[in-house]
Structures are given as C-alpha cells and as structure tokens.
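> Fold the following, please.
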Amino acid sequence: MSTRQVTLRDVAQVAGVSVATASKAINGKAEVHPDTRERVLEVARRLSFTPNALARAILEGHTGTVGLLTHDLVGRFSLPILMGAEDAFAGRTSVLLCDSRGDAIREQHHLSTLLARRVDGLIVVGSQTDARPSLGHEVPVPVVYVYAPSEDEADASVVPDNVTAGRLAVEHLIATGRRRIAHISGDVSYAAATDRARGADATLADHDLAPAGAVRYGSWSEAWGRTATPALLDEAEVDAIVCGSDQIARGVLDALRDRGVRVPEDIAVIGFDNWEPMTAGARPGLTTVDMNFQQMGRRAAERLAEAVRGEVTPGIEAVMPRVVVRGSTIA
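Next up is the predicted model:
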C-alpha cells in the first residue's frame, strides 16, 4: 500500500477546486464561499491531510524566513544585530545569515541565493557607518539597511547615532571632573570616526573647554592605541582619553600601564562599542559607549516585519547609544 503523503493538490482535485482555493479554504480566508470551504475541509479530513507549514506559507506568500546579508567579517556588529533581530521575531521567523566579506560580487551571489529560497525580506548590515549603495527597488522583497544606511532616502535604514555617542563620552568624562581630554580614533575615512569626533568636540566647546590637541586618527586596532599614546603623553598634558573604539582603548590601557600611569586616578579612558571580547579582559574594566547593536537589530526586524505587511516607512532611524561605566573612568 502506498504511504505517499497527501498533498494540498490531492485535496483540491478531490474537492473539485483549484489549489489556491483549497489553500484559502484550509487557512480560513474570507473570500471562499462557506459551502466550498466546508467541502474542502471535509475532503481534507477524509484524506487525513496535514498542511505542510512551508508549503502553506509559500501559498500565502510568506515563508517565515528572512535573509541577513553582512559585510562584517568578524561579527563585531552583525552578530549582536542578528541576536536583536531574532529576539524581535521571537521564533516566528528564521534568519539566514550570509557574509559577503566586503565583496560586491559575493553579495550579489548571496542575494540571488536568498531570493531563490523565497525569503520574506532582507536585512543588510554594513561594515562601517558610511552610506552604501542601495540594492535597488527591483528586489522583489522588502529590505532594511542596518549600521550602514542606504544611499537612497526612499529605503529604510537603522543606524547608530555616532555624534551623540561622542557627546556622551565627553559628558561622562567631564562629569567625573576631567578637563584635559584627548582623542585617539580610527581611520579618518570612516564616518564613525569623524562623527564621534564631531560630537566630542562640540561637547567640549559647550563647556568652554579646548581639546588636548587634535584628534589622532589611525587604525581601529590595539596596536594603534599603543603607538599613539606615548606620543600623546609627550606632547600634551591630559587627564582623559577618548578612544575611537574598544580595540584602540585596550592598546591605550596597555601603553599607560607601561608608562606607570594610573587609570583612572591619573588618566581616565573611555572606548566605544562595548564589544565583549575587548571589554572582558581589560584592566581596569573599560568604560565604553554601547552603540546598542541589538536594539538596531530589533528595530530592523520590526521595520522589516511592518514592510512585509505592506506598512513601509522609508528613511533613516537612529538608535541612541548609552554609556556603560566601569573602572577605567571611576575608581
């Protein structure tokens, strides 16, 4: 005896209706006549039909999956954003992660693969906060851009507020009594570096304070923090250092310890991102500005879900950061 599973097509054929009508009847859609619905349901019961969740979702136009395309090679931003998105979907939607490794051709390959899997929408995570090219409006599913906004204002984007992050860092240092505040940051070509510097400098000006020298731009690395710190100490008198990232801050802490400088008693240090691999082993504990990447992921998922329902809200939404205080600024 055949053990082939009964399909929706079998139900439709026996009931004398189309597959689409059978699907609507089984899923309780209002546009099906009550007599037709009852006939389809009776056939489904008689044939012991069990709807396949994926097949049912495809017939309804949704598969319960979304794609997450990232250019973030080490997961520094994409993993917390992914966690936030999954929290927002609360198990009702699966997220398929694809890393394009900063390669536009690889991104197009992943895009084609995800669309072939009939994802309901896409979340695109940039590797830096500079605006990125839009995937275009020919993409047949909604797209939300995270961390790096789309260049197209008609797209939906969720980004960190780096200017406010710079402000919060300096406001915290001033609140702890610091007045000679220097800034060691990352690559000057990155909007995150210049935006944070802009917020920091504006806050110093608001308090009638001058920065302890020009911003020192370099790389987003511990090595740059270790290299820049001795030169800074030789050229300026400082009591606090704003570091463009937690990686830089770890290097700064190493260099200060090598020079016998006490943190935070002599010089306070603050970083950005609240990246656990960097903050976990810092001595002392690293005060940092948390950019709320998980909240970005949640908002991206919420906006994507709204777009899938037809409620499209274009434009850029900024997520507010917060200061996480540890021992590098307050003893």
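
> hey, let's count contacts and neighbours off CA atoms from now on
OK.

> what's the residue nearest the centre of the chain in contact with, if anything?
What sits nearest the mean C-alpha location of the chain, by CA atoms, centre = their mean, is Ile81, with 3.5 Å. Ile81 sits next to 293-298 when contact means CA atoms under 8 Å, 6 or more residues apart in numbering.

> I'd like the structure of this one too, to check against the first:
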Amino acid sequence: MQEEAQGSSMEPVTLRKVAAAAGVSVATASKALNGRGRMTPETRKLIRETADRMGFRPNALAQSLLRKRSFTVGLLTNDTYGRFSLPLMAGISEALVDKGVSVFLCNVEDDPRLAQLHVNAMRDKRVDGIIATGKRIDRRLPIDLSGLGIPVVYAFTEPDPASIAFVADEAGGVRLAIEHFASLGRRRIAHVSGPASFAVVHLRAQAYRETLERLQLAAFEPLLGTWSEAWGHEAVRRLFEGTQKPPDAIFCGNDQIARGVIDALRERSVAVPDEIGVIGFDNWEIMAAQSRPPLTSVDMNLTAIGREAGLALLTLVDGQKAETGIRRLPCRLVVRESCGQTTVKTIEVQSTSG
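Below is the predicted model of the structure:
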C-alpha cells in the first residue's frame, strides 16, 4: 500500500525509490530496466514489476542523451484521407510501442515545399528514422529522402532505388479471389477495375487473365473506369448489354466499384450471390460490412505491412544491415455473403519478395 501511495502522489517516483522498494542498488535497478547487466531472471522480473506497480516512468530526455536516440520516428504520407496510412500507422505503432518509440504522422499532400518543411522539422527533432507511405504504390512522395543520414523505409509507395520497401502482393490477392469464385462453381468471371493510369490496374488485370488461363476458364476483357460506385453501375450495364453472355461472377478493383455493381444488379432484379457473385478489393470495413449482402473482399493486410516496416526501421536504427529490395506481403480474402459464402472466414497465402 505504501508503494501505491508513492506512485499516486504528486511527487515523482524516482529510480532510487524503485531500487529501495525492490531491495537492490540503484545501478542494478537501472540495468534491469534498460535490459542490461548480469542478474538472475527473478531479480530482473522483481525490479520491473516493482517499477510498474509504483508507476515509475524513465526520464525520456536522459535516455535519449544516453543512447543518442530520440525514440521517435516520422511517418510521411500524401494520403490525405488516411485510407491507407492510418492502418499502416497502427501496424507501425504496434511494432514500436514495446520499444518505447513514438510515431508522429505528417501529411505532405502532393506539395514539395510542405514535404521539405516536414522533413526539416523531423531532422530538427532528431528522429531516429522515417517511414514513407502514400495513397498508391506507383507514385513517389514529392521529396527525395535519400542522403538524409538517417534510416528510411518505404511502405505502400514507390521506393527510392537501393532501399527497403513493403507492399501488398496484389497479384496474389487476385488469385485468391478468382480461385475462390472457381471453387464455388463460377465459370464466367468478369473483372471491373479502375483507371488505366494506375499500375496496379494492369497488374491485377494480368493476374486475372493468368489465373483464369491456369484454371482453363475464359476471360472477359477487363473493364477499366474510375474508383467509384457510379462506374460499377455503368460496368454492369456494359456487361449486360454486350454481345457476350453475362457473367456469373464479377471481381472488382475496389469496394466502391463492388458496391455500385451490387446496387446495379439489384436494380436489374439479379440476385447476389445466387445468380452472380461479387468480390471487391481493399476490405474497407465501412463499405464491405454495410453492403447488402455483405461484401467479400481482398484485404491488403496494411497493418501487417506497417508492422514489418516498423521492425525493419528498428533494425536499421540499431545499426544492423538489412537486405534492400521490395517485400510483397500476402493479401487475405475476407469471405462474406456476396460470393455465396454464408459465414465470414479468412483465406491467406504466403508472402513473396521482388
């Protein structure tokens, strides 16, 4: 009870008080809390539990001076709405929080001047490193991050040469979707995607064709348009008013397109999934879960990408070497009712590098 009163009083709990409560020297308490020194596991555990119980918080400034680190990293993004950067940040924070490292997010939009201001501020704060991310993987942020003198890792954005980068294995995600349709007996699988100016649109279209060829199924010509529900409506009109027999499944480039497709099919009195199954891409929860029926969707595992990027940055900050190149982490298929499944489940594949 006395220790709890110390931790809850206005007077700060010092390392000396922790050492006295644990019955060890100040030096031993310091080594235990910093993961250094030789001592029995029981002693180290006792000191840490005592510190936690008393509410001891180490002096961040003193630790920074001692270790020549600020225990902060910067996250740069031009993803204004946070659709991709926020899940990534959650993963980064998850990887770094146990190491006592904080993350602060800076939105550079697409403004080189603003980006330079944020980078200058990060360097003034002596950040240990920077993670760069964005709203698409085929565009760089509007600033050159090479030659800063601190580690930089890229996640879900086009990297600089000879850097470490993490992206989703989107071709693998396409394969998951098409193979799942085929496993449900779908044989006429169409593909509706976004603008031709996006590299991922062509990557996914190629994976769509290759997967259908491997499964010995005929491919529709992919329909390219915009990332919108309106385009989903228009794509259904084209599929039904074309010369081909309508599909029995539609794989969409994002969840917004898929929502538009489902609405357009309903307007035509076409039952989803009984007559036509629908799968989206992104697994945007607010879209997928509220769709009627709930939407099966490919999830790019952005939180996992963020976690791996954070761990890689820690490796570099600690002075260890890491192999450069792009790591493609596996997507997963979150199966809901729009493709014929009646219970939610998740299907995953292994990661690849490139």
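
> how about the strands in the stretch 1-150 of structure 1?
Counting by DSSP state E, counting those that start in this stretch, the stretch 1-150 of structure 1 has strands at residues 65-70, 94-99, 122-125, 143-146.

> if you compare these, which one is most tucked away?
strand 143-146 (a mean of 29; mean count of other CA atoms under 10 Å).

> Where does that one end up in structure 2?
Alignment of strand 143-146 of structure 1 against structure 2: residues 152-155, by TM-score structural alignment.

> mean per-residue distance, the matching stretch to structure 1?
Relative to the matching residues in structure 1, stretch 152-155 of structure 2 has an average distance of 0.5 Å after the fit, by mean CA distance after the TM-score superposition for structure 1.

> for the stretch 151-300 of structure 2, what spans make up the helices?
170-183, 199-214, 229-241, 255-267, 285-288 (DSSP state H, counting those that start in this stretch).

> need the ones you listed in a markdown table with mean neighbour count and distance to Tyr154 of structure 2, can you?
Putting the helices of the stretch 151-300 of structure 2 into a markdown table (neighbours: other CA atoms under 10 Å; distance: least, CA to CA, whole Å) gives the following:
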| stretch | mean neighbour count | distance to Tyr154 of structure 2 |
| --- | --- | --- |
| helix 170-183 | 22 | 17 |
| helix 199-214 | 17 | 17 |
| helix 229-241 | 18 | 30 |
| helix 255-267 | 23 | 25 |
| helix 285-288 | 17 | 25 |
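
> do you know which of those lies nearest Gly277 of structure 2?
helix 170-183 (7.7 Å; CA to CA).

> which residues in structure 1 does the closest one match up with?
Helix 170-183 of structure 2 maps onto residues 162-175 of structure 1, going by TM-score structural alignment.

> and the matching stretch, how far out from the chain's middle?
With CA atoms, centre = their mean, to the nearest Å as the basis, stretch 162-175 of structure 1 stands 22 Å off its chain's centre.

> Other residues contacting that stretch?
So stretch 162-175 of structure 1 is contacted by 179, 181, 192, 195-204, 240, 242, 268, 270, 272, 288-289, 291, 320-323, 329 (CA under 8 Å, 6+ apart).

> show me the contacts for the equivalent of Ala268 of structure 1 over in structure 2.
For Ala268 of structure 1, the aligned position in structure 2 is Gly277, judged by TM-score structural alignment. With contact set as CA under 8 Å, 6+ apart, Gly277 of structure 2 has these partners: 181, 248-250, 338-340.

> cool, Ala57 of structure 1 as well?
Residues near Ala57 of structure 1 by CA under 8 Å, 6+ apart: 63-64.

> cutoff 10 Å now
23, 51, 63-64 (CA atoms under 10 Å, 6 or more residues apart in numbering).

> do the same with Arg67 of structure 2
Leu61.
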